[in-house]
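[1] Model the following, please.
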Amino acid sequence: MKNLRAAIGTPSAIIAFEAAGRHMNFSNAAGELNVSQPAISRQIRNLEAHIGRPLFIRRGNKVRFTEQGQLLFEATKESFRNIIAAVEQIADAAYDRTIKLQSQPILLSTFVLPVMVELQRAFPDFFIDIQASENDVPVDDERPTIAILYGDGNWPGMRSELMFSDIYFPVCHPLLLKGMRSADPADLFGRLPLLQVPNFIDPWMEWRRWGEHFHIKGLMTKRPQFINDYEVLLQACRSGQGIAVGAVHLVREALAEGSLVRITELTVNSDFGFHFVYDPRSLQKGRFADVLSWLRDRAEETRQRCQAMLEDDHVRWQPR
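    Just a heads-up that it's a prediction; the model follows:
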């Protein structure tokens, strides 16, 4: 039995023939395949020469099959249909084994990426696609998606589960405190520059709110340096440019490595936090529920580590 190349010559010729036969127009076939019309004509002439029989009867711009061309087209059409169906079946199977993880870049880098190796090891037959997105990007409801979003838990049409609530406290680079002799908040905030994210969803990110709550006048009148991205704000804070409101789950590693320190005992518990957000229909797909459960466990471990961090005296600054 001949192989395909021996029977038809180049595979591109049979692709051109099938497209031309389906359209009954060489120009339309060329447009579909993104080649020129002469290229289609040349491929079909080569195929006819290889087979030794004409496949089309050409009359100006119109074509129709010869008897041999009709026979070959019926076989080609059925074969191509089977190939397309098989490819779609394979793609659907891969699609069913893919889960998208969607979140802001800062949380991907602090929570998702550190556990990715373990996650892939736990689910070796699954593909985990990571997508960095803004917090207000809609959750994909066409494919299984676990979004990690910041807010109050209200995402209409979606199910949300609290990962961990935010706990806030002031932080800065330790060198910024060089020469400071007092841990009095009024003195610290009065002398050191402030960094702030404007228009943040949680009002506790505003220094004015801290001033009103803790009765620190300097925080109600002093203008902070505004930076509209929290990850960039933390980079500025770690480089010694000012004091920032630290969210414990996002500054934990910086506290552990010593690039940030807590500067006072002032702490607030937020009504906002990070949530797993997903379409509840996804729970019926593949091992979506198992992956979600695995991530819940990792979130609980992170919450416990953060709680331990809050009780660690080594991450607090003490005046000398």
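[2] Going by C-alpha atoms from here, please, whenever you check contacts or count neighbours.
    Fine.
[3] Isn't Gln131 up against Ile106?
    No. Gln131 is beyond contact range of Ile106, at 12.0 Å (criterion: CA atoms under 8 Å).
[4] secondary structure element for Thr302?
    In this assignment (DSSP states H and E), Thr302 forms part of helix 288-310.
[5] want to put them side by side, so please do this one too:
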Amino acid sequence: MTRPAPPPFPWLRAFEATARHLSMTRAAAELNVSASAVSQQIAALEAYLGRPLFTRANRRLALTPGGALMAPKLGNALNLLHEAIDDSLPARRQQSLQVKVTTSFGSQWLMNRLDGFRQLHPGLAVQVSATAEPIESTRSTAEIEIRYGTGDWPDVAAEKLVDEFIFPVCHPKLLRRKPPLKSAKDLHRYDLIDVPGYPQGWSDWLRAAKVSVDWMKHRIAVDQSIMAIQLALAGKGVALGRSPLIQRELADGRLVAPFTLKLDTKAGYWVVHRRRSSEQRKVLAFKNWLVSEANTPAIGLTKARNKSSRS
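    Predicted structure coming up:
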């Protein structure tokens, strides 16, 4: 059976850009057209499909279930289309893309997923460099950076990848020890693994749990989150988990979260690049892939706001 002809390419491109940004204005700026043109193209695509792709409430866009299903597949299809065109051109040297990331996020989040990008873009060599310092405070020649913070950096384009929630995590065997770890008040019997330097940490979580912070002196301090995770995995104490960094360990049961309280730090990880670099196809391809990966639900991890700890 012959498939119907696909809708016009400008309609698809307008939808993909708007779905990625959740903003017709930003999509229009990327595509170098007016926001009105983007709106008309999306309306035409919705009419063609016979269903809405976005909901609009309080001047905010959100994808419908059908739109959310279509957006990442279309983004990958457009990237493959660009690659097919490149492959038909005269042979070129393999392109490379320089990416800079914090050590913990790179090892715990990015590197676990990078093979997926390599499969989609075999002609693009990704060179990743990691640093334990805040990336914005270092001299960087990277074309893309993944920074931690609230996104308020001047002179760069920043798009949030993941939010951050903090909550205690430990090895399952600690739950079987005596004294028991049944409530947040029991934490004073255990070593708390701490990573000083974050804007919010153990003292904030304990206050949210309505527990005294006077016994914070009983702690193990390390200078990187990856070290705190390793100590928790070894059963050396209770670490303050940061949601983007412990997805694997929670999913496979090597770490558990004994309490339900998850504190929103209002910070997160952002993909950052120079504004003009958005015109480079390789930068846009990697950014789109990162956003698509970040929008994939994390296994074994549920965000929660303002929940009370177990009593």
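[6] residue range for the host helix or strand of Phe117 of the second structure in the first structure?
    Using DSSP H and E, Phe117 of the second structure maps to helix 111-120. Across the first structure, the stretch matching helix 111-120 of the second structure (TM-score structural alignment) is residues 113-122.
[7] As a check, name the ranges of all helices in the first structure.
    4-8, 11-23, 26-33, 37-51, 67-96, 105-107, 113-122, 185-191, 207-214, 217-221, 230-238, 248-257, 288-310 (DSSP state H).
[8] Distance-wise, check the closest residue to Val171 of the first structure other than its chain neighbours relative to Ile243 of the first structure.
    Leaving aside its chain neighbours, Val171 of the first structure sits nearest to Arg262 (4.6 Å; criterion: CA to CA, 6 or more residues apart in numbering). To Ile243 of the first structure, Arg262 of the first structure is 10 Å away according to CA to CA, to the nearest Å.
[9] who touches both of the two?
    Pro170, Val171, Cys172 (CA atoms under 8 Å, 6 or more residues apart in numbering).
[10] what sits against the aligned residue in the first structure for Ile146 of the second structure?
    The equivalent of Ile146 of the second structure in the first structure is Ile148 (alignment by TM-score structural alignment). Contacts for Ile148 of the first structure (CA under 8 Å, 6+ apart) come out as Leu101, Gln102, Ser103, Gln104, Phe274, His275, Phe276, Val277.
[11] Give me the most central residue, the first structure.
    The first structure has Gln131 as the residue nearest its centroid, 1.0 Å off, counting by CA atoms, centre = their mean.
[12] Tell me which residue of the second structure matches up with that residue.
    Aligned partner of Gln131 of the first structure by TM-score structural alignment: Ser129.
[13] contacting residues for that match?
    Applying CA under 8 Å, 6+ apart, the residues near Ser129 of the second structure are Gln98, Val99, Lys100, Val101.
[14] Most neighbours among the residues you listed, which one is it?
    Val101 (25 neighbours; other CA atoms under 10 Å).
[15] Tell me how far the aligned residue in the first structure for it lies from Leu149 of the first structure.
    Mapped onto the first structure by TM-score structural alignment, Val101 of the second structure lines up with Ser103. Using CA to CA, Ser103 of the first structure is found at 6 Å from Leu149 of the first structure.
[16] What of Pro156 of the first structure?
    13 Å.
[17] Looking at these two, which is more packed in?
    Leu149 (26 against 7).
[18] thinking that one is in contact with Phe274, fair?
    Yes. With contact defined as CA under 8 Å, Leu149 of the first structure reaches Phe274; the gap is 5.4 Å.
[19] follow-up on the earlier one: may I see the shared contacts of Arg262 and Ile243 of the first structure arranged in TSV, with neighbour count and distance to Asp125 of the first structure as well?
    Listed next are those as TSV, based on neighbours: other CA atoms under 10 Å; distance: CA to CA, whole Å:
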residue	neighbour count	distance to Asp125 of the first structure
Pro170	22	43
Val171	27	42
Cys172	29	43
